[in-house]
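Visitor: what follows is a predicted structure for the sequence shown.
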Amino acid sequence: MTHASSVRPGAAWLDSRRHRRLLRNHPAGVVIVSFRHAGRPHGFTATSFTSLSLDPPLVAVAVQEGSASSEALAAAPSFAVNFLAAGQERLARTFASPVADRFAPPTLSRRLDNGDPVIIGTRGWLSCATHDRIAVGDHLLVIGVTLDGEQDDQRPLLYGGRRYQTMAPLNPGPAA
């Protein structure tokens, strides 16, 4: 498969401010991507996480090109995705801030067998081997093959409309 664009040369597209305004109120799940680089744990908050494929089991996360996180993640052979639960806004803010050591107390973490850190107390995690890295616009898309994971039934933390929120079921019946 080729990576060809169907955008005509000279075609006009939305400016970035309007694009952001239009997507701002679409809520997304909040995760922390964590990994090891140069012998140290690294991590950042993301809402740009998605499932890509079931066979093989692929996920993707986008990170802004040129950021310290993108450079470190680009070099990492693996990474973990930590699913945040409702009520974990402090953790999301810590990993979204320029704090020097995001894994310092009160953040609690443990290492997976491959050395990647996972955060204790989140609603779950995935362990991923880096499958591909693709420069897309002003972001780096990192694709991972899911190797292992755990998840509980806490409600997820969402971000949309410039605030953290959670979801409630539309009807109290059993999940489909």
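Guide: All right, it came through fine.
Visitor: CA atoms for contacts and neighbours, from now on please.
Guide: OK.
Visitor: now do the helices in this protein.
Guide: Under the criterion DSSP state H, the chain contains helices at 16-23, 68-75, 89-96.
Visitor: roughly how far is the last one from the heart of the chain?
Guide: It stands for helix 89-96. Centre-to-centre, helix 89-96 and its host chain are 13 Å apart (C-alpha atoms, centre = their mean, to the nearest Å).
Visitor: with the second one instead?
Guide: Taking C-alpha atoms, centre = their mean, the mean C-alpha location of helix 68-75 is offset from the chain mean by 13 Å.
Visitor: other SSEs contacting it?
Guide: In terms of contacts (3 or more C-alpha pairs under 8 Å, 6 or more residues apart in numbering; DSSP states H and E), helix 68-75 is packed against strand 31-37, strand 40-46, strand 58-64.
Visitor: so which of those strands is nearest T94?
Guide: Closest approach to T94 among those (C-alpha to C-alpha): strand 40-46, 8.3 Å.
Visitor: buried residues in the closest one, which are they?
Guide: Under the neighbour-count criterion of 16 or more other C-alpha atoms under 10 Å, strand 40-46 has 41-46 buried.
Visitor: and which of those is nearest to A104?
Guide: The shortest approach to A104 among the buried residues of strand 40-46 belongs to P41, at 10.3 Å (C-alpha to C-alpha).
Visitor: try this one next to it:
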Amino acid sequence: MSTLTQLRRPVRQDPAERRRALYHLASPVSVLTVGHAGVLHGTTASTVTLVSREPLLVGVAMRPGSSFARLAAAEGRFVINVLDGGQGDLARWFADSSRPDGSAQFDGLSYTDDSYAHAPRLAGALAHYTCRVHSSHRAGDGEVLLGYVVRATAQSAPPLFSYAGGLVAGALHPARTTKETTAS
């Protein structure tokens, strides 16, 4: 069941302050890849999340009219390459709108062709999710692409995060909780 909530009165907070607060949502950085009609395309995404465990669905937030979303919908499948902490340059490359179009954007990059999605699986990525397009939904001024995970692989390495407007890499350490603190 879906509901739509309409605001009855305007929010009385500086929009810039709300945006600054949203920069504090840490999220893993991924490069999404698709192959359609013999042409490859990639884009950086910093909002990929688990939506459902059964069926296994992931969601990707994108800007409306995204070339990637259009190509993925036409092809019906795509790959999510979750980047490791050492792949910041790769994240910036696929976020740069001045990079070449089509397959040329992958020139000089190490990747293998995913046998199901026919899209690049970037070498050195922390994880790869091969997805079938489940659906796409307009949400406010964005679009949410849902993918059914057909196959997933992962390795152990520090992840690359988007945080406070920048890229952050580093080892993850378990947070201490009150129970751990009182037990030690």
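Guide: Perfect, thanks for sending it. Just so we're clear, the structure is a prediction, and the values are computed from it rather than from any experiment.
Visitor: nearest to A96 of the first structure, out of the helices and strands packed on helix 68-75 of the first structure?
Guide: Nearest of these to A96 of the first structure, taken as C-alpha to C-alpha: strand 40-46 at 5.1 Å.
Visitor: tilt between the closest one and strand 58-64?
Guide: Strand 40-46 of the first structure runs at 90 degrees relative to strand 58-64, counting by axes from the mean of the first three to the mean of the last three C-alpha atoms, to 10 degrees.
Visitor: re earlier: can you list the helices and strands packed on helix 68-75 of the first structure in JSON lines and add distance to F83 of the first structure?
Guide: What follows is those, written out as JSON lines (distance: least, C-alpha to C-alpha, whole Å):
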{"stretch": "strand 31-37", "distance to F83 of the first structure": "5"}
{"stretch": "strand 40-46", "distance to F83 of the first structure": "10"}
{"stretch": "strand 58-64", "distance to F83 of the first structure": "13"}
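Visitor: G144 of the first structure: which of these is closest?
Guide: Closest approach to G144 of the first structure among these (C-alpha to C-alpha): strand 58-64, 5.4 Å.
Visitor: quick one: that closest one to the second structure mean distance?
Guide: In the superposition with the second structure, the average deviation recorded for strand 58-64 of the first structure is 0.6 Å (mean C-alpha distance after the TM-score superposition for the first structure).
Visitor: who are the packing partners of that strand?
Guide: Here strand 58-64 of the first structure touches strand 40-46, strand 49-53, helix 68-75, strand 139-151, going by 3+ C-alpha pairs under 8 Å, 6+ apart.
Visitor: could you export those as TSV, including distance to D101 of the first structure?
Guide: Formatted as TSV, those follow (distance: least, C-alpha to C-alpha, whole Å):
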stretch	distance to D101 of the first structure
strand 40-46	8
strand 49-53	23
helix 68-75	13
strand 139-151	23
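Visitor: nearest to R111 of the first structure among those would be which one?
Guide: Taking C-alpha to C-alpha, strand 40-46 is the member of those nearest to R111 of the first structure, at 9.3 Å.
Visitor: what's the angle from the closest one to helix 68-75?
Guide: On the basis of the same axes, to 10 degrees, strand 40-46 of the first structure is oriented at 120 degrees to helix 68-75.
Visitor: on that earlier part again, any chance of TSV for the buried residues of strand 40-46 of the first structure, columns distance to H26 of the first structure?
Guide: TSV is the format used below for these (distance: C-alpha to C-alpha, whole Å):
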residue	distance to H26 of the first structure
P41	31
H42	28
G43	24
F44	21
T45	17
A46	14
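Visitor: was I right to think A152 of the second structure contacts T130?
Guide: Yes. Using C-alpha atoms under 8 Å, A152 of the second structure is in contact with T130, at 6.2 Å.
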